[in-house]
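*Asks:* quick one: sequence plus predicted model below, questions after.
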Amino acid sequence: MSQETPLVGIIMGSKSDMPAMEPCMEQLDAWGIPYEVKVASAHRKPAEVHDWASGAHERGMRVIVAAAGKAAHLGGVVAAYTPLPVIAVPMKTSDLGGLDSLLSMVQMPSGVPVACVAINGAKNAAILATQIMGTGDAALQQKIIDFKREMAEA
């Protein structure tokens, strides 16, 4: 992670989510996109989540990626406190394989949207975050164009 102002905020509910989120960070690193990582549960540390999420846009972030498992309310709680787009990554769980997390994330009430990728889809979250930022940044959009061309040629 560079020392530049983070463009992407990555928040996860538990330190145990870190290994599953590494592909997100690795993809952002590969593209030189600065990010910030926060570990805070929507249920165990709600005030900390509120403070972090409500100030993210003022700190220069442009997209937030939120990863959580089981009840998986983190993405929705973050979305309630920020004007930034939020991408949720449902974590695979031992109980229901991540279906519980997925359903919690995609069933958001009207007015509080959260985009959602596949269960443990951390790399796709980084790609989607870059696509979103690329709508207003030609250099980031070029990274996506190059990435898709490389995939097609592989």
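*Replies:* Sure thing, it's come through.
*Asks:* alpha carbons only for contacts and neighbour counts from here, please
*Replies:* Fine.
*Asks:* how close does residue 9 sit to residue 78?
*Replies:* Residue 9 is 11 Å from residue 78, where distance means C-alpha to C-alpha, to the nearest Å.
*Asks:* neighbour count winner among those two?
*Replies:* Higher neighbour count among residue 9 and residue 78: residue 78, with 29 against 25, using other C-alpha atoms under 10 Å.
*Asks:* name the SS class of the residue most central in space within the chain, please.
*Replies:* By C-alpha atoms, centre = their mean, the chain has its centre lying nearest to residue 65, at 1.2 Å. Per DSSP: H, G, I helix; E, B strand; the rest coil, the local secondary structure of residue 65 is strand.
*Asks:* surely it meets residue 84?
*Replies:* No - in this structure, residue 65 is not within contact of residue 84 by C-alpha atoms under 8 Å, at 10.2 Å.
*Asks:* list the buried residues of the helix ranked longest in the chain.
*Replies:* Counting by DSSP state H, the longest helix found in the chain is helix 138-153. Neighbour-count burial for helix 138-153 flags 140-141, 143-144 (criterion: 16 or more other C-alpha atoms under 10 Å).
*Asks:* please compare the first structure with the one that follows:
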Amino acid sequence: MAKVAIVMGSDSDMPIMKKAAEFLDQMGIDFEMTIISAHREPDIFFEWAKGAKDRGVKVIIAGAGKAAHLPGMCAALFPMPVIGIPMKTSDLGGVDSLYSIVQMPSGIPVATVAINGGLNAGILAAKILATSDEKLLEKLEAYSEEMKQSVVEKAEKLDKVGYKDYE
């Protein structure tokens, strides 16, 4: 049974949404992934979102661009956390998407990550699940330690070779 559902409105969102999926894979978290347009196929969307809880979904990650209604509509229909990923757009650089996702009415919250923030959406979903999963929490703590070590190693390299030879 899936624990996280990843949904996007278009396959053009895949490069960003893939980052969330890859992180969930890395953490050993089950997920489902699909493409549904809330505007072009509302009947299919409503059935998918309303059925998510019964499919074992605990968190939805929804990516959308432009008017970006997909995450908010997920939050309106799904009783558990929804994480919205605003997509960068050619017209307004993703600010349109960001505002559409983050400016939800009272009572229908969507946790929103940065424009094109697929990786952070995956991490946030894992952190939500880790509140009741000690093994997952340990994996996340190890991931944080790996990030720290990476920065320490880069600083040591810079000290050793200097900025001119740093590659």
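*Replies:* Looks like it came in fine. All figures in this text were calculated on a predicted structure; none of them were measured in a lab.
*Asks:* superposed, what's their TM-score?
*Replies:* Overlay of the two chains. TM-score (TM-score structural alignment, normalised by the length of structure 1): 0.95; 150 aligned residues with a C-alpha RMSD of 0.8 Å.
*Asks:* mean shift between the longest helix of structure 1 and structure 2?
*Replies:* Superposing on structure 2 and averaging over aligned pairs (mean C-alpha distance after the TM-score superposition for structure 1), helix 138-153 of structure 1 comes out at 1.1 Å.
*Asks:* so which bit of structure 2 is that helix matched to?
*Replies:* Counting by TM-score structural alignment, helix 138-153 of structure 1 pairs with residues 134-149 of structure 2.
*Asks:* residues making contact with that stretch?
*Replies:* 27, 126-127, 129-131 (C-alpha atoms under 8 Å, 6 or more residues apart in numbering).
*Asks:* can you check stretch 37-46 of structure 1 too?
*Replies:* 9-15, 48-49, 73-74, 77.
*Asks:* what span of structure 2 is that stretch aligned with?
*Replies:* Stretch 37-46 of structure 1 corresponds to residues 33-42 in structure 2, going by TM-score structural alignment.
*Asks:* same deal with stretch 112-125 of structure 1?
*Replies:* Using TM-score structural alignment, the partner range for stretch 112-125 of structure 1 is residues 108-121.
*Asks:* which residues of structure 2 fall in helices?
*Replies:* Ranges of helices in structure 2, per DSSP H, are 14-27, 42-51, 70-77, 95-102, 118-130, 134-161.
*Asks:* point out the most buried one among those.
*Replies:* helix 70-77 (a mean of 23; mean count of other C-alpha atoms under 10 Å).
*Asks:* what's the mean distance for it versus structure 1?
*Replies:* Helix 70-77 of structure 2 sits 0.5 Å off on average (mean C-alpha distance after the TM-score superposition for structure 1).
*Asks:* helices or strands up against that helix?
*Replies:* Counting contacts by 3 or more C-alpha pairs under 8 Å, 6 or more residues apart in numbering; DSSP states H and E, helix 70-77 of structure 2 packs against helix 42-51, strand 59-64, strand 82-86.
*Asks:* for those, which one sits closest to residue 17 of structure 2?
*Replies:* Judged by C-alpha to C-alpha, the one of those that comes nearest to residue 17 of structure 2 is strand 59-64, at 7.0 Å.
*Asks:* in that closest one, what's buried?
*Replies:* Using 16+ other C-alpha under 10 Å as the test for burial, strand 59-64 of structure 2 gives 59-64.
*Asks:* nearest to residue 49 of structure 2 among those?
*Replies:* Checking these one by one against residue 49 of structure 2 (C-alpha to C-alpha), the nearest turns out to be residue 60, at 9.0 Å.
*Asks:* state the distance from the aligned partner of that closest one in structure 1 to residue 100 of structure 1.
*Replies:* By TM-score structural alignment, residue 60 of structure 2 lines up with residue 64 in structure 1. Separation of residue 64 of structure 1 from residue 100 of structure 1 (C-alpha to C-alpha): 21 Å.
*Asks:* leaving out sequence neighbours, find the closest residue to the aligned residue in structure 1 for residue 4 of structure 2.
*Replies:* Counting by TM-score structural alignment, residue 4 of structure 2 lines up with residue 8 in structure 1. Spatial nearest neighbour of residue 8 of structure 1, excluding adjacent residues (C-alpha to C-alpha, 6 or more residues apart in numbering): residue 35 at 4.6 Å.
*Asks:* and the one you found, how far from residue 105 of structure 1?
*Replies:* Distance from residue 35 of structure 1 to residue 105 of structure 1, counting by C-alpha to C-alpha: 22 Å.
*Asks:* what would the contacts of stretch 37-46 of structure 1 look like in a markdown table with distance to residue 116 of structure 1?
*Replies:* Output for those, formatted as a markdown table (distance: C-alpha to C-alpha, whole Å):
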| residue | distance to residue 116 of structure 1 |
| --- | --- |
| 9 | 15 |
| 10 | 14 |
| 11 | 14 |
| 12 | 14 |
| 13 | 16 |
| 14 | 19 |
| 15 | 20 |
| 48 | 23 |
| 49 | 19 |
| 73 | 12 |
| 74 | 12 |
| 77 | 14 |
